[in-house]
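In: this one's sequence-less:
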């Protein structure tokens, strides 16, 4: 793992970090890691099942059925 050093942080911000860490039962360093992970999206990748489950139900298959006019040549690449 890498090490990250942040300089020039206002003391009031550091104090709020310490208070938030204490409220969450973590060290200030662990709280800092959690904040960074949340802000930057963390490392969680959704599974295919999660992605598919998140697709909204927008109708029945018949709603999207293509109607072909009589006498019209079948269009394969549309």
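Out: Received the coordinates, thanks. Note that the structure is predicted; figures quoted are calculated from it, not measured. Residues are numbered from 1 along each chain as shown.

In: For the rest of this, base every contact and every neighbour count on C-alpha atoms.
Out: Noted.

In: Just the element for residue 49, please.
Out: helix 48-53 (DSSP states H and E).

In: Check residue 33 too.
Out: Short version, using DSSP H and E: residue 33 is in helix 28-39.

In: helices or strands up against that helix?
Out: Where contact means 3 or more C-alpha pairs under 8 Å, 6 or more residues apart in numbering; DSSP states H and E, helix 28-39 is packed against helix 11-23.

In: Presented hereafter is structure B, for comparison with structure A:
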């Protein structure tokens, strides 16, 4: 569990890499409310174009991945 203070919470971010869906967005909203941390849903079929900040956490949905996508994200 995160120990989040007001000054640190702005720099922390969670990236959920999965297929965009209602369920993924609901989970992201739940994590945002629970942890008071920004959570973004990123399409697993598209590479990240920006560098991640220090303190970012990446959640990779292996259940929707395949060998081709694993090669892209490895």
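Out: Cool, got the structure. Predicted, not measured: the structure shown is a model, and the values here were computed from it.

In: TM value for the aligned chains?
Out: Once superposed, the chains reach a TM-score of 0.29 (TM-score structural alignment, normalised by the length of structure 2), with 28 aligned residues with a C-alpha RMSD of 3.1 Å.

In: circling back to that earlier point, next, the buried residues of the helix holding residue 33 of structure 1.
Out: By 16 or more other C-alpha atoms under 10 Å, the buried positions in helix 28-39 of structure 1 come out as 28, 31-32.

In: Put together a markdown table for these, with distance to residue 17 of structure 1 on each row.
Out: Formatted as a markdown table, these follow (distance: C-alpha to C-alpha, whole Å):
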| residue | distance to residue 17 of structure 1 |
| --- | --- |
| 28 | 6 |
| 31 | 7 |
| 32 | 7 |
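
In: buried residues in stretch 13-29 of structure 1?
Out: Within stretch 13-29 of structure 1, the residues scored as buried using 16+ other C-alpha under 10 Å are 17-21, 27-28.

In: quick one, longest helix in structure 2?
Out: For structure 2, the helix reaching the highest residue count under DSSP state H is reported as helix 22-35.

In: Could you identify the helix or strand that succeeds it?
Out: Immediately after helix 22-35 of structure 2, counting by DSSP H and E, sits strand 38-43.

In: now that next one and helix 22-35, what's the angle there?
Out: For strand 38-43 of structure 2 against helix 22-35, the angle by axes from the mean of the first three to the mean of the last three C-alpha atoms, to 10 degrees is 160 degrees.
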